[in-house]
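In: coords please:
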Amino acid sequence: MNTKDLGGTIKHFKILHTEWSSGWGGQEQRIILECQKAQEFGHDVLIACQPKSGILAKAREIGIPVTEVVMRSGFDPRAILQLVQIIRSHNIDIVNTHSGKDTWLGSIAARLSGSRLLIRTRHLSIPISTSPFNFVHRMADGIITTGETIRNELITRNRLPADRIISIATGVSPQRFDPAAIDGSATRRELGLPLDVPVITMVAVLRSMKRHDIFIEAARILNARFPEARFLIVGDGPGREWVEGMVRDAGLSERVVLTGYRQDVQNLFAASDVAVLTSDRFEGVPQSLSQAMAMGLPIVAAAVGSTGELLLHGETGLMAACGDAASFAEAIGKLLDDAPLRQRLGASARRHVLNNFTADVMFSRTVEFYETLLYRKGIAR
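Out: The predicted structure follows:
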């Protein structure tokens, strides 16, 4: 992982990640994973984030250097000044921004402080304004997207230079997500699930864009054919009461288990037969699906964002129509009816992830992108 530039060898990078969000979801988990991999390969990392944020607590828990920066808006002079001081005092080589507000703050601070590279990571497929006043993405030396669909949108809609944008999907740890190393029966007993019934699981933050209403309606449809089946809703978020109400209204309180937020999603997937994601917008390459696939599960999802990079219909899972509960129920039911099909698709899903979507692949491609950008800028040290 050594990095060569025009002046010799850079033995390690000093990388600052900025994050405005106070939540804890796939985006924040990717930042943590990148930092862990960077440390593993001898680089120095630092996260600048909001006080009381989810990423702050996690970074402290696992020993990643982190500093609190109050980010009130996309233009907060105090936050910019603090970030400039952080960049200079830590001799930061690379500033990598992640959310909208911290991208403005971090980009301005990076340019004022003279850091070597400014990177913007774009996690979601929400369209970016084409207004000339939204020039912050043109400030970056390079942009990393979490899926090819997002990259293509930036090139075609926002007319950003293609050679400055790369798609690098979030990686999975093969050691953590290893079906041979985990017995799901203990998790089934913990959750009160019979050992001999099919379990269908969805891992996602509880918010409207994930369309838990579709998942619950699909469960209601399937309940008539598979009354023994159980459905796990894993995650927490602002929509918890909404989801709980839908489960009650559908008469599925005895069939659906809301587990809340769990750090051991690998154990929940080990206890499952099928993994589902019912999102209808704003997805990159969903981590919940790649993690489930690494655990040898077939997946069911719609063609949203860059989901298609994971879901190869008939090979790693089954495609459902976006927003159509009956289509999801049909695909899930087909997998429940056919154990050999589940096993074949699940094995293929794991191979696909191990070949293309591991954490090592993610970080290796990220460092190669840094190297390319440094070479283009002719920066030596």
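In: all contacts plus neighbour counts: C-alpha atoms, from now on.
Out: Noted.
In: now the helices for the stretch 251-381 of the chain?
Out: 265-270, 287-294, 325-337, 339-356, 359-377 (DSSP state H, counting those that start in this stretch).
In: check the stretch 101-250 of the chain too.
Out: 136-139, 148-156, 185-191, 212-225, 240-249.
In: nearest to residue 61, out of those helices?
Out: For the helices of the stretch 101-250 of the chain, proximity to residue 61 was assessed by C-alpha to C-alpha; helix 185-191 is nearest, at 24.2 Å.
In: packing partners of the closest one?
Out: On a contact count with 3 or more C-alpha pairs under 8 Å, 6 or more residues apart in numbering; DSSP states H and E, helix 185-191 meets no helix or strand.
In: and this one, please, so the two structures can be compared:
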Amino acid sequence: MSAPKRIAFLIDAIASPSAGTERQLLMLIEGLDRREFEPWLCVLKGSPWLSKSFDLCPVRVLDIESFKSPGAWMNVLRFSGWLRRERIDALQVHFRDSSLAGIVAARLARTPAVIAMRKNQGYWMNSAELRLQRFLNRFVDVFVANSEATRDWARRVEGILPERLRVIHNGFFGETRKAGDEAARRRARQTLDLPLDAPVAGIVANLRPVKRLDVFLRAAARVREALPSARFVIIGEGEERERLQTLVRSLGLNGEVRFTGRRMDVPDLLPAFDVGVLSSDSESFSNSVVEYMAAGLPVAATDVGGCHEALAGGAGGILVAPGDAEALGRAMVEMLSDEHRASHARAAHPRRVAEAFSRDRYLAAYAALYNELLKSTGRRASCS
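Out: A predicted model of the protein is given here:
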């Protein structure tokens, strides 16, 4: 039996396991069969969480804060030497800075395979960054998008050839919930201090500009006009919190909106919702939408990234144009008022998640990718 394939994963940083891409990567590392694969987690910058709480595999910190710092490129060269010494078979890179450092290091080290992730649609990219990305793309063996929408974006905008692109949807690693669990609903509402009989619309999101929580709040104001007893929950933390709290006051929603901050018990809180909401301007494949579906919730979301792929056109979801608070508010009202849609979501959404986005399907897809890629590129020789 051959030795396990050595796969290194490079990402900018992991401050906590709660963000979407970071959580998916950690679940992948945890789930890989150690008889087949030996993973390493590599980060540009360390974090207290990583040093204290992570023990799934060895960790290497590159100590790169910025590519403008004097020692950054020396650390890239050191990383290249490490890839060669450790006989890494494949390097998988996430995010912009890790792609730059990782692709350069891997090609200098003659690492057999380089995999680049596409888990957003470049909303942050200017023309110079796009030109750099296109140049780096020449040195990548395969790109993995987590939605068909992002695959199509990468073909159209980055000019990546179709044969170099794969789609592996995000996996759901929790448990789908039994529909209509009144005890779970009651506990969640008590935890969040919500009335048991109020219509509740909730959102799970990092409080960053691209998530457009301002649109969610403006939509909430419209919902309250139609459903005066409605309540709204925001689960997440981030740089936008103070601005959003100011907006809550200006919209007169003081008593109706709950900010929970970052929570590690999100699955236990979702039964408090009657509808799950996504208000982002840009997504690739929303983990929050899949989490809502696993909880049997109807969904009101902006039509971004792979949302239509997740919902598959079912009656339990409504998609609206990004930035349209009026349309999102109408969708939320409809989902809060239409028992047929709610019933459809309770029955169909957990089944859809279990069939299309399961842990086993996700892990098997990545294992097949690594095996196929290294079969074609060859593995690192047993000695340097």
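In: care to give me the TM-score?
Out: Overlay of the two chains. TM-score (TM-score structural alignment, normalised by the length of structure 1): 0.89; 370 aligned residues with a C-alpha RMSD of 2.5 Å.
In: where does residue 58 of structure 1 fall, helix, sheet strand or coil?
Out: Under DSSP: H, G, I helix; E, B strand; the rest coil, residue 58 of structure 1 falls in the helix class.
In: what about it, neighbour count?
Out: 16 (other C-alpha atoms under 10 Å).
In: show me what contacts it?
Out: residue 32 (C-alpha atoms under 8 Å, 6 or more residues apart in numbering).
In: name all residues that make contact with residue 221 of structure 1.
Out: 326, 329 are the contacts of residue 221 of structure 1 under C-alpha under 8 Å, 6+ apart.
In: go on, residue 370 of structure 2?
Out: Residue 370 of structure 2 touches residue 90, counting by C-alpha under 8 Å, 6+ apart.
In: any idea how far it is from residue 298 of structure 2?
Out: From residue 370 of structure 2 across to residue 298 of structure 2, the span is 36 Å (C-alpha to C-alpha, to the nearest Å).
In: please apply the same query to residue 316 of structure 2.
Out: Taking C-alpha to C-alpha, one finds residue 316 of structure 2 at 5 Å from residue 298 of structure 2.
In: mutual contacts of those two, please.
Out: Contacts common to residue 316 of structure 2 and residue 298, judged by C-alpha under 8 Å, 6+ apart, are 341-342, 345.
In: name the nearest of the residues you listed relative to residue 12 of structure 2.
Out: Distances from residue 12 of structure 2 to these, taken by C-alpha to C-alpha, are shortest for residue 345, at 36.6 Å.
In: what number of residues lie near the nearest residue to that closest one once chain neighbours are set aside?
Out: By the measure of C-alpha to C-alpha, 6 or more residues apart in numbering, the closest residue to residue 345 of structure 2 outside its immediate chain neighbours is residue 316, 4.5 Å from it. By the measure other C-alpha under 10 Å, the count of residues near residue 316 of structure 2 is 26.
In: how about stretch 255-271 of structure 1: buried residues?
Out: 255-258, 260-261, 265-271 (16 or more other C-alpha atoms under 10 Å).
In: can you give me the strands in structure 2?
Out: 5-11, 37-43, 59-61, 90-93, 113-118, 142-145, 165-167, 200-204, 231-235, 257-261, 275-278, 299-302, 317-320 (DSSP state E).
In: in CSV, list the buried residues of stretch 255-271 of structure 1 along with distance to residue 161 of structure 1.
Out: Compiled in CSV, the buried residues of stretch 255-271 of structure 1 are given as follows (distance: C-alpha to C-alpha, whole Å):
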residue, distance to residue 161 of structure 1
255, 50
256, 47
257, 46
258, 44
260, 42
261, 39
265, 38
266, 38
267, 42
268, 42
269, 40
270, 42
271, 45
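In: and the furthest pair within the residues you listed?
Out: Most distant of the buried residues of stretch 255-271 of structure 1, by C-alpha to C-alpha, are 255 and 266, 21.2 Å apart.
In: now for the helices of the stretch 101-250 of structure 1, which one comes closest to residue 290 of structure 1?
Out: helix 148-156 (15.5 Å).
In: run through who's touching stretch 335-348 of structure 1.
Out: Against stretch 335-348 of structure 1 from outside (C-alpha under 8 Å, 6+ apart): 198, 273-274, 293, 296-299, 314-317.
In: going through the residues you listed, which ones are buried?
Out: 198, 273-274, 293, 296-299, 315-317.
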